[in-house]
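Asker: I would like the atomic coordinates for the input below:
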Amino acid sequence: MNDRTQPTTTKAPQPTDVVMQMVMGAWVSQSISTLTRLDVPDRLKDHGPQSVEELTQTLSVDAKPEFLERLLRACSSIGLFNEGADGRFGITPLSEVLTSDSPVSLKKLTEVFGASWWQLWGGLEDALRTGQSQPIALFGMNYWEYCLSNPKEMADFAAAMKANSLNSMRGVLEHCDFSQIKKVVDVGGGAGHLAIALVKQYPHLQAVVLDLPELMPIAQQQIQGEDENITQRLKLVGGDMFQAVPEADVYILKHIMHDWDDAQCLQILKNCRQSMTGDGRLLCVDAVLPPMGNTQGTPAKFLDVDMIVFGGGKERTEEQWRELYATAGFELIAITPLQDNFGTSIVEGKKPEHQA
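Answerer: Alright, predicted model coming up:
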């Protein structure tokens, strides 16, 4: 009899197992979003491990205890929470990033994924077949109009974009030198988070936030309480980037270009080119897709599909970026990858030497 211990062979997952895990990802996404909207991660972080009775009765989580327990057990099975034999659930490093005060909080982004965006993605098949924007199909208006007509959606979207932009904003501050720049315009700058960070880091810098007039009250609220030295060097301009942009040395378009088709992007870039002063620079902060045949870049590629759902925009390869820049009168001089949620890069352009 051979009593040697035989090596354990790990059985490779079957294709059906892998595909089922992928398909059930939609359930996982909605489960995480729902628990986050109910503030469960925040409650567990603030109060420590809790039973579902404590969560619902003492900490005001709006759910039936027996159903909440079933959902928490499912999410604990993927590492989102700790599950004790005593029926208490606790936070883990995964659910910590879903809390409000996490420095890398995904709370608001996760919440919008499971709310209106969840509805819109249900129309993916129709979008592929017809090319129709799903916000128009579902709401009767494009997504920006929907946000403007629904203050809560606008507030949630702004908070989600702030959270999503934190890493890309840090990337701009880390990789781009504005020490010799006099004035920068953040085109489509929303609530002004990047512009505020720039004028804080560079005491000489003037910054302009350009966005829709309807967004200016949100930006104004954002700068309230800032030091006078900051607010004096920060200007909020309500306008239309398709019509004109303020004069500046550098233009930043962070998570803007992917929302629009090539013709619309060209109009924005040509406006920047026309108003650019001196040896200016153009900084587009967006995804750069790998070339055909390269199967990496999953987050950016699914974000590209998201643009199909929302209608009109797309992510671009390096070759497509170069062509877009050249047509608008810029030379692409550098692509700097950033570590963020969607594989974003800084795509830097300048005026060609003979045109400067």
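
Asker: For the rest of this, base every contact and every neighbour count on C-alpha atoms.
Answerer: OK.

Asker: C-terminal to the longest strand along the chain, what's the next element?
Answerer: Longest strand in the chain by number of residues (criterion: DSSP state E): strand 276-289. On the C-terminal side of strand 276-289, the closest following helix or strand by DSSP states H and E is helix 298-310.

Asker: now that next one, how far from the centre of its chain.
Answerer: 12 Å (CA atoms, centre = their mean, to the nearest Å).

Asker: same thing with stretch 135-155?
Answerer: Distance of stretch 135-155 from the chain centroid (CA atoms, centre = their mean) equals 18 Å.

Asker: repeat for stretch 277-295
Answerer: Relative to the chain's own centre, stretch 277-295 is displaced by 17 Å; criterion: CA atoms, centre = their mean.

Asker: so where do the helices sit in the stretch 101-250 of the chain?
Answerer: For the stretch 101-250 of the chain, the helices defined by DSSP state H, counting those that start in this stretch occupy 107-113, 116-121, 124-130, 134-139, 143-149, 151-175, 193-201, 216-223, 228-231.

Asker: okay, the angle between the longest one and strand 276-289?
Answerer: Using axes from the mean of the first three to the mean of the last three CA atoms, to 10 degrees, the interaxial angle of helix 151-175 with respect to strand 276-289 works out to 100 degrees.

Asker: Enumerate the positions of helix 151-175 that are buried.
Answerer: Of all the residues in helix 151-175, those buried under the rule 16 or more other CA atoms under 10 Å are 153-154, 156-172.

Asker: quick one on the thing from earlier: tell me which of the helices of the stretch 101-250 of the chain approaches Phe81 most closely.
Answerer: Closest approach to Phe81 among the helices of the stretch 101-250 of the chain (CA to CA): helix 107-113, 15.3 Å.

Asker: helices or strands next to the closest one in the packing?
Answerer: The contact analysis (3 or more CA pairs under 8 Å, 6 or more residues apart in numbering; DSSP states H and E) places helix 107-113 against helix 25-37, helix 151-175.

Asker: mind putting those helices in CSV, distance to Leu205 included?
Answerer: Listed next are the helices and strands packed on helix 107-113 as CSV, based on distance: least, CA to CA, whole Å:
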stretch, distance to Leu205
helix 25-37, 39
helix 151-175, 13
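
Asker: Out of those, flag the one nearest Asn142.
Answerer: Asn142 sits nearest to helix 151-175 of all the helices and strands packed on helix 107-113, at 13.0 Å, using CA to CA.

Asker: Now show me the structure for the sequence below, then we'll compare the two:
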Amino acid sequence: MGAETTLAGLADLMTPVALRAAVAIGLFEAVGERAVPLPVLAAELDVDVAALDRLVRFLRARDLLRIDADGNVLLTAVSEPLGRPGNWSARLNWAGAAGHLDRRFVEDLLPMLRAGRTDRDIWAELAADPALDASFDELMNTRADEWIDAVAASDSWSAYDRVLDLGGGRGHLVAALLTARPRLRGAVIERPGPAAAARTRLASYGERVEVVVGDLREPLPVTSTGPDAYVLAHILHDWDDENARIILSRAAAAAGSSGRVVVIERVLGGGADELREATHQDLRLFVLFGGRERTRQEFADLGAAAGLRLLDDTATATNRHLLTFALT
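Answerer: Presented below is the predicted three-dimensional model:
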């Protein structure tokens, strides 16, 4: 493959946008396991048949669709996961939070490179649009499935009787911990929308769990469980160092001298494949939130600025680390 061909492939925006548009109209799920005539597919999706024909031919040339001898549309091995409702649909839907963030990245990368910071507040944008907020919450929780089981299986949790997940979404991590450790008690602090979903998800655990409405940018509310581990899972990477320090400081104040602050994040510094994933996420976080991925030393320094010392760093199979801090 020549350099120009490689560059053209790296620079191409049409394929990812066309793919996301196809997900947004429900194309792959509509095809599913069937072989569907194009006119039938267009009618089911309520789109223009000629326009759909162009999109289908474009996706066929990129091994995302097949057309059989009778002109029917089918999925390929590459697109088969998109034919089922689930993680990929949420992650690629151009009409939901994923598409909103993708468009923001395209719009904001060049200004961020020039200014080194963003004046946008994604959290305010989400709060102002309930549908977008709900889509963002769903997106975050579909991605949580990638790492929660490995994190919940860590022996590090055996040191705790009560765990409070700060910004814990719909309660996926707490549910996994309570299932794995029947004697553990848990709590979740979240914004109103995710908190309501967490209550539903965690209802079967009864008195072992509590859900509290709160905002990590404010002093932490008091919970009846009196946790001895305050968990920040994929929270700090959404913030610049100053805001991350403030969040850590609030967790440290709540934990006190006997509690622990457990940070769950990717940690930079691995091999080539890991570096590719981490740098992808690092640039995305920087442009969208002003956040960043960090090295172990950067987490230690961040903790020190919040009055904490790093006690332990436990890696999991998914390159999520459990970084345990205590007051200095």
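
Asker: TM-score of the superposition?
Answerer: The TM-score (TM-score structural alignment, normalised by the length of structure 2) is 0.86; 320 aligned residues with a CA RMSD of 2.7 Å.

Asker: sorry, back to before: of the helices and strands packed on helix 107-113 of structure 1, which is nearest Ile196 of structure 1?
Answerer: helix 151-175 (10.9 Å).

Asker: Pull up the aligned stretch in structure 2 for the closest one.
Answerer: Under TM-score structural alignment, the match for helix 151-175 of structure 1 in structure 2 covers residues 130-154.

Asker: so what's the corresponding residue of structure 1 for His172 of structure 2 up against?
Answerer: Here His172 of structure 2 is matched to His193 in structure 1, going by TM-score structural alignment. By CA atoms under 8 Å, 6 or more residues apart in numbering, His193 of structure 1 lies in contact with Lys162, Gln222.

Asker: For the residue positioned nearest the centre of structure 2, give its distance to Glu146 of structure 2.
Answerer: The centre of structure 2 sits closest to Met140, judged by CA atoms, centre = their mean, with a distance of 3.6 Å. From Met140 of structure 2 over to Glu146 of structure 2 the distance is 11 Å, taken as CA to CA, to the nearest Å.

Asker: Need the helices of the stretch 101-250 of structure 1 in CSV (columns: distance to Phe81 of structure 1).
Answerer: Formatted as CSV, those follow (distance: least, CA to CA, whole Å):
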stretch, distance to Phe81 of structure 1
helix 107-113, 15
helix 116-121, 23
helix 124-130, 31
helix 134-139, 34
helix 143-149, 33
helix 151-175, 22
helix 193-201, 32
helix 216-223, 33
helix 228-231, 41
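
Asker: So Val47 of structure 2: helix, strand or coil?
Answerer: At Val47 of structure 2, secondary structure determined by DSSP: H, G, I helix; E, B strand; the rest coil is coil.

Asker: so what corresponds to it in structure 1?
Answerer: Aligned against structure 1 by TM-score structural alignment, Val47 of structure 2 finds its counterpart in Ala63.

Asker: what sits against that match?
Answerer: By CA under 8 Å, 6+ apart, the residues touching Ala63 of structure 1 are Thr56.

Asker: now swap in the one 3 residues further on and tell me
Answerer: When contacts are counted by CA under 8 Å, 6+ apart, Glu66 of structure 1 touches Val52.

Asker: Same question for His258 of structure 1.
Answerer: Counting by CA under 8 Å, 6+ apart, His258 of structure 1 touches Asp286, Met307, Gly313, Lys314, Glu315, Arg316.

Asker: Widest-spaced pair of those?
Answerer: Most distant of those, by CA to CA, are Asp286 and Met307, 12.8 Å apart.

Asker: Between the two, which is the more surrounded one?
Answerer: Using other CA atoms under 10 Å, the more surrounded residue of Asp286 of structure 1 and Met307 is Asp286, with 24 against 18.

Asker: How much space separates whatever residue of structure 2 lines up with the more buried one from Asp312 of structure 2?
Answerer: Here Asp286 of structure 1 is matched to Glu265 in structure 2, going by TM-score structural alignment. Glu265 of structure 2 sits 13 Å away from Asp312 of structure 2, taking CA to CA as the criterion.

Asker: again with Thr142 of structure 2
Answerer: Using CA to CA, we find Thr142 of structure 2 at a distance of 28 Å from Asp312 of structure 2.

Asker: hang on, the earlier thing: now the common contact residues for Glu265 and Asp312 of structure 2.
Answerer: Contact criterion CA under 8 Å, 6+ apart; residues bridging Glu265 of structure 2 and Asp312 by contacting each: Leu322.

Asker: How many residues are close by Ala253 of structure 2?
Answerer: Ala253 of structure 2 has 16 nearby residues by other CA under 10 Å.

Asker: how close does Ala50 of structure 2 get to Arg60 of structure 2?
Answerer: Going from Ala50 of structure 2 to Arg60 of structure 2 by CA to CA gives 15 Å.

Asker: Contacts only, for the nearest residue to Gly168 of structure 2 once chain neighbours are set aside.
Answerer: Counting by CA to CA, 6 or more residues apart in numbering, the nearest residue to Gly168 of structure 2 once its immediate chain neighbours are dropped is Val188, at 5.5 Å. Residues near Val188 of structure 2 by CA under 8 Å, 6+ apart: 164-169, 171, 174, 195, 198, 210-212.

Asker: Closest to Ala69 of structure 2 out of those residues?
Answerer: Among those, and counting by CA to CA, the member closest to Ala69 of structure 2 is Gly169, at 47.4 Å.

Asker: Surely that closest one is in contact with Pro192?
Answerer: No. Gly169 of structure 2 is beyond contact range of Pro192, at 10.1 Å (criterion: CA atoms under 8 Å).

Asker: In terms of neighbours, single out the busier of those two.
Answerer: Gly169 (25 against 13).

Asker: Give me the nearest residue to Gln281 of structure 2, chain neighbours excluded.
Answerer: Nearest non-adjacent residue to Gln281 of structure 2 (CA to CA, 6+ apart): Glu293, at 7.4 Å.

Asker: quick one: the nearest residue in space to the residue nearest to the centre of structure 2 that is not next to it in sequence and Met112 of structure 2, what's the gap?
Answerer: Of all residues not flanking Met140 of structure 2 in the chain, Gly169 sits nearest, at 7.9 Å (CA to CA, 6+ apart). For Gly169 of structure 2, the distance to Met112 of structure 2 (CA to CA) stands at 28 Å.
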